[in-house]
Each structure stands twice: as C-alpha cells, then as structure tokens.
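*Asks:* I'd like to go over a predicted model; first the sequence, then the structure.
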Amino acid sequence: MSSFKELTNSDTPVLIDFFATWCGPCQTMMPVLDKLKEDLGDQVRVLKIDVDKNKALATKFAIRGVPAFMIFKNGKQVWKAAGVQPLHELKAQIQKA
C-alpha cells in the first residue's frame, strides 16, 4: 500500500474524497465521481478515503464533516471543500490545478 504522500505527489491532480459508508450525501456523490472519472479519464486520479477507517488522516486534514474533498498536485493541497459538490465545480477545480 502506497503512503498518502506518495499517492498525492503527482503531476496529475489527485482528488481526495473523504467519505463515510453511513453518510447519505457521500452516497449521492458516488455517481458524480464516476462521471467525473469518465469525463476526465487520465487527467485526474480519484482517491476515496473512509474517515472511519482512516481517523488519523481525517484528523490531520481537519475533516469535520463528510463528504469533504481536496485536490493535491505535486504533493501540495491546492483546493478543499466540504459538502456535496456539483460535477462542474469539481471539473473546474481539477482543470485549474
């Protein structure tokens, strides 16, 4: 298993989805993320992180509610948002990165 640092240290933007299995809005985001991946293909990498299984990581990034999203490029956080995000917003932020 790669470390978080290795996974986010990439020229390709990495979208992190902090979620929980019991979270309704997180379930709502699943088809949006699938469509994002379908539309952007190799232009983005999507990582899903279950906050209940990765409490230390959620704490490190001050994730207080799910879903929460972050975009990393070359190991640096370039965007962060909480709550359900529309597809066009995620695309815009990834293309900006």
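*Replies:* Thanks, I have it.

*Asks:* only C-alpha atoms from now on, for both contacts and neighbour counts.
*Replies:* Will do.

*Asks:* could you look up the SS state of W79?
*Replies:* Here W79 is recorded as strand under DSSP: H, G, I helix; E, B strand; the rest coil.

*Asks:* hold the first one in mind and look at this next one:
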Amino acid sequence: MDSFNHLISQSEVPVLVDFYANWCQPCHHMTPVIEEIAQEMEGKVKVIKIDVDKNMTTAMKYKVRSIPTFILFYKGVILWQQSGIIARHVMEQEIRKSLIPQS
C-alpha cells in the first residue's frame, strides 16, 4: 500500500489505475484497451493494474464496489473515476484532460 500511495502521489505524470480481478470477464474485455493506451501514451501517463482480490484494503480505500474500476490520479488527487466497460475514446479523453498543466 505504501508503494501504491507513493506512486499515485509522487508521479510526475497522471496515473491510471485499473482495479480488476482475474475472474472478471469485463476486466478481460478492457485489457487490450488499457494496454494500447499505456503503449500509445507512454511517458504521458502511467498505467498500473491492481488485483482487487490481492489488494482488498486498497480497493476498499478507494470505494471500488464493482470491477473493472478505473481511477485517474495526479499528485494523489482523483481526477476521474468510472466503473464498467468504457469506450476507448472516453478514457483517452479523460486522460488528455489531465495532461493540461495543473496550477
């Protein structure tokens, strides 16, 4: 948990967290989308995956009640959060909004 908190609060770029579980079919559906975004936006956003079955405390802290849940952090602040299957363009749009320099 400490390394997670450090990552989301100290990263120089926004951090997109994918809360998932191996048994979750919608999570599997979103995996290629997340991987493509991570590759295409490398250096502009960090993407990490958190298995809710192995990290229940973290999932509970951020009130993850359904999966997949995606949370976009910048300097420890939640900029965007959404659960379920999300269209790629919607997720990219939210990430791009976070790339505007924060004041």
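*Replies:* Nice, thanks for sending it over. Source: prediction; values computed, not measured.

*Asks:* how alike are these chains, TM-score-wise?
*Replies:* Here the TM-score for the pair of chains, by TM-score structural alignment, normalised by the length of the first structure, is 0.94; 97 aligned residues with a CA RMSD of 1.3 Å.

*Asks:* tell me the contacts of the residue nearest to Q77 of the first structure when sequence neighbours are not counted?
*Replies:* What sits nearest to Q77 of the first structure in space, not counting adjacent residues and going by CA to CA, 6 or more residues apart in numbering, is I71, at 5.8 Å. Shown in contact with I71 of the first structure (CA atoms under 8 Å, 6 or more residues apart in numbering): 13-16, 77-80, 93-94, 97.

*Asks:* gap between I71 of the first structure and G41 of the first structure?
*Replies:* Computed as CA to CA, to the nearest Å, the I71 of the first structure to G41 of the first structure distance reads 16 Å.

*Asks:* in the lengthiest helix in the first structure, what's buried?
*Replies:* When the first structure is parsed with DSSP state H, its longest helix is helix 24-40. Buried residues in helix 24-40 of the first structure, counting neighbours by 16 or more other CA atoms under 10 Å, are found at 26, 29, 32-33, 36-37.

*Asks:* and which of those residues is nearest A62 of the first structure?
*Replies:* C26 (17.5 Å; CA to CA).

*Asks:* hang on, the closest one packs against F69?
*Replies:* No. Distance between C26 of the first structure and F69: 10.7 Å, which falls outside the contact criterion (CA atoms under 8 Å).

*Asks:* could the buried residues of helix 24-40 of the first structure be laid out in a markdown table, adding distance to R64 of the first structure?
*Replies:* Formatted as a markdown table, the buried residues of helix 24-40 of the first structure follow (distance: CA to CA, whole Å):
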| residue | distance to R64 of the first structure |
| --- | --- |
| C26 | 14 |
| M29 | 17 |
| V32 | 22 |
| L33 | 21 |
| L36 | 24 |
| K37 | 26 |
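
*Asks:* most centrally placed residue in the first structure?
*Replies:* For the first structure, the residue nearest the mean C-alpha position is I16 (2.0 Å; CA atoms, centre = their mean).

*Asks:* which element is it on?
*Replies:* When elements are assigned from DSSP states H and E, I16 of the first structure belongs to strand 14-19.
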